[in-house]
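>>> For reference, the sequence and a predicted model appear below.
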Amino acid sequence: MTVKQILQELEALGSDQTRRIYRSHGAKNPLYGVKIGDMKKLLRKTGTLREEALELWDSGNADARYFAALAVEADFMSRTNLRKWARQADWHMLSEYGVAQLISESPHGWTLGIEFIESLKENVACCGWATLGSWLSFRPDKEIEVDQVKALLAKLESTIESKPNRLRFTMCNFVVAAGAFVPEMTKVCLAICKRLRNLEIEPVKKGCSVPEIVEDLSKIQTMGRIGKKRKRGRC
């Protein structure tokens, strides 16, 4: 399919209701309002993309950008392009899910995640923490440097109170991911979760208060799913 055809398909799949939902989460125009499930169905028709994904991103359309992040071949993406996408991902579904999960699958996932968490731009820093959490979710244990994860958690806990609201939320999610996917860190993360319970985060969606976020790790442990890996970052 050509880029023009993909854009036409996305436009046809859009709805007013989904546009309203996406706008409530920060999406900006141009925007079709396509459900992620419908994007995945379209992906089965287009297959993996390369140059077409870059064109879709450069269209500036929010749905086209999310689809590009779903469809592009991770190994095709250069550091330069991944940095550009992280910088331009201007709403949290795109920065913390679409782009972050793509970056985690690329050969540059861990190093770019580490780079991005130092950014002064909130969307880039959020993308960084989400990338690192996604990277841990599917990488084999032998690839994970536990000491690095431990150092990141210490850095996170010492700085989280000074961070803006959305970034606090994403950092809390990293604690849960580290505890869930790195068994050696589960006890450490559970202890951090307890200490973060009084951290203030203004609700960004239903079920996103700190107690509800940190209780996720306890639930994962109770279900016996600590250390259960995903097949890939993008899902």
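That came in fine, so what should we check first? Residues are numbered from 1 along each chain as shown.

>>> For the rest of this, base every contact and every neighbour count on C-alpha atoms.
OK.

>>> What residues does the nearest residue to Ile117 once chain neighbours are set aside make contact with?
Distances taken as Cα to Cα, 6 or more residues apart in numbering put Ala125 closest to Ile117, at 4.2 Å, once the chain neighbours are dropped. Neighbour list for Ala125: 116-119, 167 [criterion: Cα atoms under 8 Å, 6 or more residues apart in numbering].

>>> ok so Arg20 is a helix residue?
Yes - applying DSSP: H, G, I helix; E, B strand; the rest coil, one finds Arg20 inside a helix.

>>> Give me the nearest residue to it, chain neighbours excluded.
Closest to Arg20 by Cα to Cα, 6+ apart is Gly33, at 7.7 Å.

>>> let's bring in a second model and compare:
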Amino acid sequence: MAEVAEVMAELAALEDPKARAVNERHGDDHGVNLGKLRAVAKRLKTQQELAGDLWATGDTAARLLALLICRPKAFTRDQLDVMLREARVPKVHDWLVSYVVKKHPDAEALRLTWFADADPVVASAGWALTTERVAKSPAGLDLPGLLDVIEARMRDAPQRLQWAMNHCLAQIGIEHAGHRARAIDIGERLEVLKDYPTPPNCTSPFAPVWITEMVRRQQAP
């Protein structure tokens, strides 16, 4: 097993000031190119103990690497809850939810716990898991109730939570034709992310535009 010190030295050697400057604009305090980070993970392969040690360093690049080499089902529900509450860096938070929690047998229990949490960053994870269910396993979800909450709270929600709610709103509109008109109407009235700068050839995160474009693509011959 690779030693933590060796891996940390390797990550330090990959540090790129230009990459750090770009990442820091998104709130991510590391300077390692993610392609190079993935190459390190591919070489190390799955090593759960090393992943735990890397996570414990608190270093952002090390934590991202840990999430790539861990065994998701080896964590307990309580461990994942603690990790999520520690994960304040956006990329670490996103990878933890996407690469680990979504693959865990307790993902639904964690979704319910986090969805109602008072911490908006923790709650955003609950919303991300809810969006996953909206798209892949909506049976049992109260979609009108979700739209009620989004309509009442999204405009004034903190940024990370607002973004997660907006994604859920768009996903409901994209995947569920019966709720599409209401989802678009909510987006148009709240105007969340309406003026978000969007590069050419990319879809705006403004829900009415996002929904309309994705439905168009689905229906295109």
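Nice, I can see it. On a predicted model such as this, the values are computed, not experimentally measured, just so you know.

>>> TM-score for these two?
Once superposed, chain against chain, the TM-score is 0.82 (TM-score structural alignment, normalised by the length of structure 2); 213 aligned residues with a Cα RMSD of 2.9 Å.

>>> before we move on, back to that, and which of the contacts of Ala125 of structure 1 is nearest Thr46 of structure 1?
Phe116 (30.5 Å; Cα to Cα).

>>> nearest residue to the closest one other than its sequence neighbours?
Going by Cα to Cα, 6+ apart, Phe116 of structure 1 has Gly128 as its nearest residue, at 4.5 Å.

>>> which SS class is the one you found?
helix.

>>> thinking again about what came up before, now secondary structure and distance to Ser59 of structure 1 too, for the contacts of Ala125 of structure 1, in a markdown table please.
Output for those, formatted as a markdown table (DSSP: H, G, I helix; E, B strand; the rest coil; distance: Cα to Cα, whole Å):
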| residue | secondary structure | distance to Ser59 of structure 1 |
| --- | --- | --- |
| Phe116 | helix | 24 |
| Ile117 | coil | 27 |
| Glu118 | coil | 28 |
| Ser119 | coil | 25 |
| Leu167 | helix | 27 |
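
>>> need the contact list for the equivalent of Trp57 of structure 1 over in structure 2.
Using TM-score structural alignment, the partner of Trp57 of structure 1 in structure 2 is Trp55. Neighbour list for Trp55 of structure 2: 62-63, 66 [criterion: Cα under 8 Å, 6+ apart].

>>> quick check, Trp55 of structure 2 in a strand?
No - assessed with three-state DSSP, Trp55 of structure 2 is helix; it does not lie in a strand.

>>> Any figure for the gap between it and His167 of structure 2?
Here Trp55 of structure 2 is placed at a distance of 28 Å from His167 of structure 2 (Cα to Cα, to the nearest Å).

>>> Find the centremost residue of structure 2, please.
Nearest to the geometric centre of structure 2 sits Asp94, at 3.1 Å (Cα atoms, centre = their mean).

>>> What strand or helix carries that one?
Assigned by DSSP states H and E, Asp94 of structure 2 falls within helix 90-95.

>>> buried ones in that helix?
91-95 (16 or more other Cα atoms under 10 Å).

>>> do the same with stretch 28-43 of structure 1
31-35, 39, 42-43.

>>> What about these, which are in helices?
39, 42-43 (DSSP state H).

>>> In this structure Ser134 of structure 1 contacts Ala100, no?
Yes - with contact defined as Cα atoms under 8 Å, Ser134 of structure 1 reaches Ala100; the gap is 7.4 Å.

>>> List the residues that contact Lys155 of structure 1.
Not one residue lies near Lys155 of structure 1 by Cα under 8 Å, 6+ apart.

>>> Which position in structure 2 pairs with it?
In structure 2, Lys155 of structure 1 lands on Val149 (TM-score structural alignment).

>>> distance of that match from Trp127 of structure 2?
Counting by Cα to Cα, the gap from Val149 of structure 2 to Trp127 of structure 2 is 11 Å.

>>> before we move on, what about Leu84 of structure 2?
Per Cα to Cα, Leu84 of structure 2 is found 13 Å from Trp127 of structure 2.

>>> Between the two, tell me which one has more neighbours.
For Leu84 of structure 2 versus Trp127, neighbours defined as other Cα atoms under 10 Å are more numerous around Trp127 (26 against 20).

>>> So that one versus Tyr196 of structure 2, what's the distance?
Per Cα to Cα, Trp127 of structure 2 is found 21 Å from Tyr196 of structure 2.
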